[in-house]
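Q: Got a predicted structure here, sequence first:
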Amino acid sequence: MIKYFNRETNSYEIEKVAGDKYLEWTYSSPVGMKFLDIIIKKKLFSKLYGQYCDSSLSKNKITKFINDFNIDEKEFKHEKENYKCFNDFFSRELIEDARPINYNEKIVISPGDGRILAYENIDPDKLIQVKGLTYSLLELLEDENLVKKYEKGTCVILRLCPTDYHRFHFIDNGICSETKKIKGLYYSVNPIALEKVPKLFCQNKREYSILNSENFGDILYMEVGATCVGAILQTYSSLKRVKKGEEKGYFKFGGSTVILFFEKDKITIDNDIIEESKKGFETKVYMGERIGLKL
């Protein structure tokens, strides 16, 4: 059971997890863990499932998925009948006003839909995965020169569930660097998996870039792949000016994660998100929604 905080209703809700029984079996049973180690975490498994989700054979999954998870079709840019495969639906675009963006230059917005954790004054050697499990920024980035830049800064972790809108966006105007890709495995990023696999983010496939932003310093954007994620696709043009709210890229099928790192004394995260994070609860947010302020 995964409980998260709904800041709109100021209450806790239970997440309806896609493939919950499969996740529990895989990450909690001896047989499941063995299967995970031999097959599921490997690239081939996710590649093959990704190919299925790219094929017309997967189209019949779309309506059932929408109904099972009560996804709002009114937000879709295209009618569901026009999606050629499940990945077309999964990486769907939304109508223009589905995600209002706060363009105030002092406001920090969420880069996507999902459930968010945030930590301020971070220790690069002890980043929190879940209570009791940590990892280091050096292990995550594999670049010693970048680690000191974000010492005592802010870390924001946005977990995108399979039921979420799966495009991610820039949170400020600026110039974004080229993307650096790091090969890795394909563990689930669901909290069930995060509690079982030490240093999970450091083991999974991931990629990152630096946004030299107008208002919030140099922001490190990292996208982390997961089980059954066919691809992380960057749609922005590197070293060219981007605008707040503009699309940066999208994930194909699977739950995924966007991690942001801010330099020291650049921003402050909204108190409700910080307090829930301290208690170990994620907060539900939408792309374009305020999550913090410029210092």
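A: In hand now; what should we look at?
Q: Please count neighbours and contacts with C-alpha atoms only from this point.
A: Fine.
Q: give me every residue that touches the closest residue to Leu57 other than its chain neighbours.
A: Counting by C-alpha to C-alpha, 6 or more residues apart in numbering, Leu57 lies nearest to Cys85, which is 7.2 Å off, once chain neighbours are set aside. Cys85 makes contact with Cys53, Asp54, Ser55, Ser56, Leu57, Ser58, Lys59, according to C-alpha atoms under 8 Å, 6 or more residues apart in numbering.
Q: Can I get these in TSV including secondary structure, neighbour count and distance to Gly292?
A: Shown next, in TSV, are those (DSSP: H, G, I helix; E, B strand; the rest coil; neighbours: other C-alpha atoms under 10 Å; distance: C-alpha to C-alpha, whole Å):
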residue	secondary structure	neighbour count	distance to Gly292
Cys53	helix	25	36
Asp54	coil	19	37
Ser55	coil	15	40
Ser56	helix	13	42
Leu57	helix	12	43
Ser58	helix	15	39
Lys59	helix	21	39
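Q: Can you lay out the residues you listed as JSON lines showing distance to Leu220?
A: Output for the contacts of Cys85, formatted as JSON lines (distance: C-alpha to C-alpha, whole Å):
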{"residue": "Cys53", "distance to Leu220": "30"}
{"residue": "Asp54", "distance to Leu220": "30"}
{"residue": "Ser55", "distance to Leu220": "34"}
{"residue": "Ser56", "distance to Leu220": "37"}
{"residue": "Leu57", "distance to Leu220": "38"}
{"residue": "Ser58", "distance to Leu220": "35"}
{"residue": "Lys59", "distance to Leu220": "36"}
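Q: Now do the helices in the chain.
A: Assignment of helices within the chain using DSSP state H yields the ranges 20-28, 30-35, 43-53, 61-68, 86-90, 137-141, 144-147, 191-194, 200-203, 271-278.
Q: Against that first model, consider the following:
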Amino acid sequence: MNVISCLLPPRFRSQNNQEMSTQPPTDKPLEHIHSASNNLPNLTHDQAAAGLVALVDHSQKHTDVSQGIHASSHTLFSIPWIHHLIPGIEKLAAEYHIGNFVAIRGSKEQIFEAMPIYARIGMHLLFYGNEQVRVLHSTKVETLLKEQSIKEGKLYDSPESTASIPSFVATYSLETSELLEPDITRYKTFNDFFSRKLRPDARPVDNAADPLAICSAADCRLTVYPTVDLAKQFWIKGREFTIPNLLGVPPTSETASTFDGSSLAIFRLAPSDYHRFHCPIDGTVGEVVHIPGQYYTVNPQAVNEPGFDVFTANTRSVLYLTHAATGLPVAFVAIGALLVGSIGWTNGGEKGKTVKKGDELGYFAYGGSTVVAAFPKGVIEFDADLVANSMVPVETLVKVGNSLGRTPAKV
């Protein structure tokens, strides 16, 4: 069974062990972080910090990622070194679904995606203390997360890291036939594989010839909201989330005014996903603004945590695109996260370049992360099925090029 898995009863499991349900799940789609039943009461902050460091160090010496950094809830029972290091984690895995449900577009089915163990430890450090809690020789939690994220990126940039590629492919049941280079032995580093390219025909763009059509920017788990207020009501619970804070501009600026009342599309990439991101519109590449920040996990549980700001606190790069059909700007925000080493721009780094829907803009190095696209009023009407799922709220599984919505003809 791969990590897209769940502790659901067998009747919900398909023959390929990817758990599906034809009815809405009886429990909440997201884990309640502060529930008395799902915390780790015997785990000290020092133990949690030591666990995260050990997982990163383990990835340097051990090539099977499923036995370390990408271990998920259903595999913990067979990995004694992890549940001895992190007291209570195996009990938590047995009693609660550590992860979240994702809707399969075009059906009533949902799958459960288990959370990698490194993300769960990162959340424990943050949610059962704060950034001022000091761990491991008086290092602040935020500093620890940043240090380990940078360290993991360097480890996976080394030639020796290629030894972990086969187990990563097996753990996530990746389809190598769609890759531009399907021979996994030809990649120079793990990060080289992680930011792998696809064949040009692997992701056809829906309504490619329609200048008003808008498409998905990534292989991802997607939520969409017609207004920022709806996004904050159903999904983004951080008190500091505003468009100016996301874009790193003053609230009184012209940019803030332009994006006031924007529609938001949130593309969350899991570790298993193809990690290049693409243009959702026909348009022109503008400025890229880098905003330094933290390395919090971007799992839905963190985004849904009241008072905890992920998108406006994490390191991120903002690309401004000009939409050809309306002449209005679209803000394309690539957000780093826990164990994500870098954000790289390809076509998105060439100011003045004309791009079409589905053209590559850039990529993430190791780790799952998120893109948030902000569309000014009137630029997009999201597809109804995506809006309906987002109001549950539950993410929808989509691919690069899938329809996201359309610009109203009157604009």
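A: Received, thanks. Predicted, not measured: the structure shown is a model, and the values here were computed from it.
Q: Which position in the second structure pairs with the residue nearest to Leu57 of the first structure?
A: Aligned counterpart of Cys85 of the first structure in the second structure: Thr189 (TM-score structural alignment).
Q: And Ala118 of the first structure, by the same measure?
A: By TM-score structural alignment, Ala118 of the first structure lines up with Val224 in the second structure.
Q: neighbours of the closest residue in space to that match that isn't next to it in sequence, just the number please.
A: With sequence-adjacent residues excluded and distances taken as C-alpha to C-alpha, 6+ apart, Val224 of the second structure is closest to Ala265, at 4.4 Å. Using other C-alpha atoms under 10 Å, Ala265 of the second structure is surrounded by 24 other residues.
Q: Give the next helix or strand downstream of the longest helix belonging to the second structure.
A: Longest helix of the second structure, by residue count under DSSP H: helix 45-61. Per DSSP states H and E, the first helix or strand lying C-terminal to helix 45-61 of the second structure is helix 80-85.
Q: and that next one, what does it pack onto?
A: For helix 80-85 of the second structure, the packing partners by 3 or more C-alpha pairs under 8 Å, 6 or more residues apart in numbering; DSSP states H and E come out as helix 45-61.
Q: The helix it packs on vs helix 141-155, what angle?
A: Counting by axes from the mean of the first three to the mean of the last three C-alpha atoms, to 10 degrees, helix 45-61 of the second structure lies at 10 degrees to helix 141-155.
Q: what does helix 45-61 of the second structure correspond to over in the first structure?
A: Taking TM-score structural alignment, helix 45-61 of the second structure hits no residues over in the first structure.
Q: centre of the chain versus that helix, how much separation?
A: Relative to its chain's centre, helix 45-61 of the second structure lies at 21 Å (C-alpha atoms, centre = their mean, to the nearest Å).
Q: other SSEs contacting it?
A: helix 80-85, helix 117-127, strand 134-135, helix 141-155.
Q: What sits closest to Met1 of the first structure if chain neighbours are left out?
A: Counting by C-alpha to C-alpha, 6+ apart, the residue nearest Met1 of the first structure is Ile14, at 6.9 Å.
Q: ok, now how distant is the one you found from Ser213 of the first structure?
A: Distance, Ile14 of the first structure to Ser213 of the first structure, by C-alpha to C-alpha, to the nearest Å: 36 Å.
Q: got it, and Leu138 of the first structure?
A: For Leu138 of the first structure, the distance to Ser213 of the first structure (C-alpha to C-alpha) stands at 23 Å.
Q: The two: who's more crowded?
A: More crowded of Leu138 of the first structure and Ser213, by other C-alpha under 10 Å: Ser213, with 20 against 16.
Q: What's the match for that one in the second structure?
A: That one, Ser213 of the first structure, aligns with His323 by TM-score structural alignment.
Q: Next: Ile259 of the first structure.
A: That one, Ile259 of the first structure, aligns with Val372 by TM-score structural alignment.
Q: How about Arg290 of the first structure?
A: Matched by TM-score structural alignment, Arg290 of the first structure corresponds to Ser403 in the second structure.
Q: Repeat that for Ile171 of the first structure.
A: Checking TM-score structural alignment: Ile171 of the first structure goes with Pro280.
Q: my guess is its match meets Ile214, correct?
A: Yes: under the criterion of C-alpha atoms under 8 Å, Pro280 of the second structure makes contact with Ile214 at 5.4 Å.
Q: Overlap in contacts, those two.
A: Lys357.
Q: measure the nearest residue to Leu174 of the second structure once chain neighbours are set aside to Leu319 of the second structure for me?
A: Spatial nearest neighbour of Leu174 of the second structure, excluding adjacent residues (C-alpha to C-alpha, 6+ apart): Ser272 at 7.4 Å. Relative to Leu319 of the second structure, Ser272 of the second structure is positioned 25 Å away (C-alpha to C-alpha).
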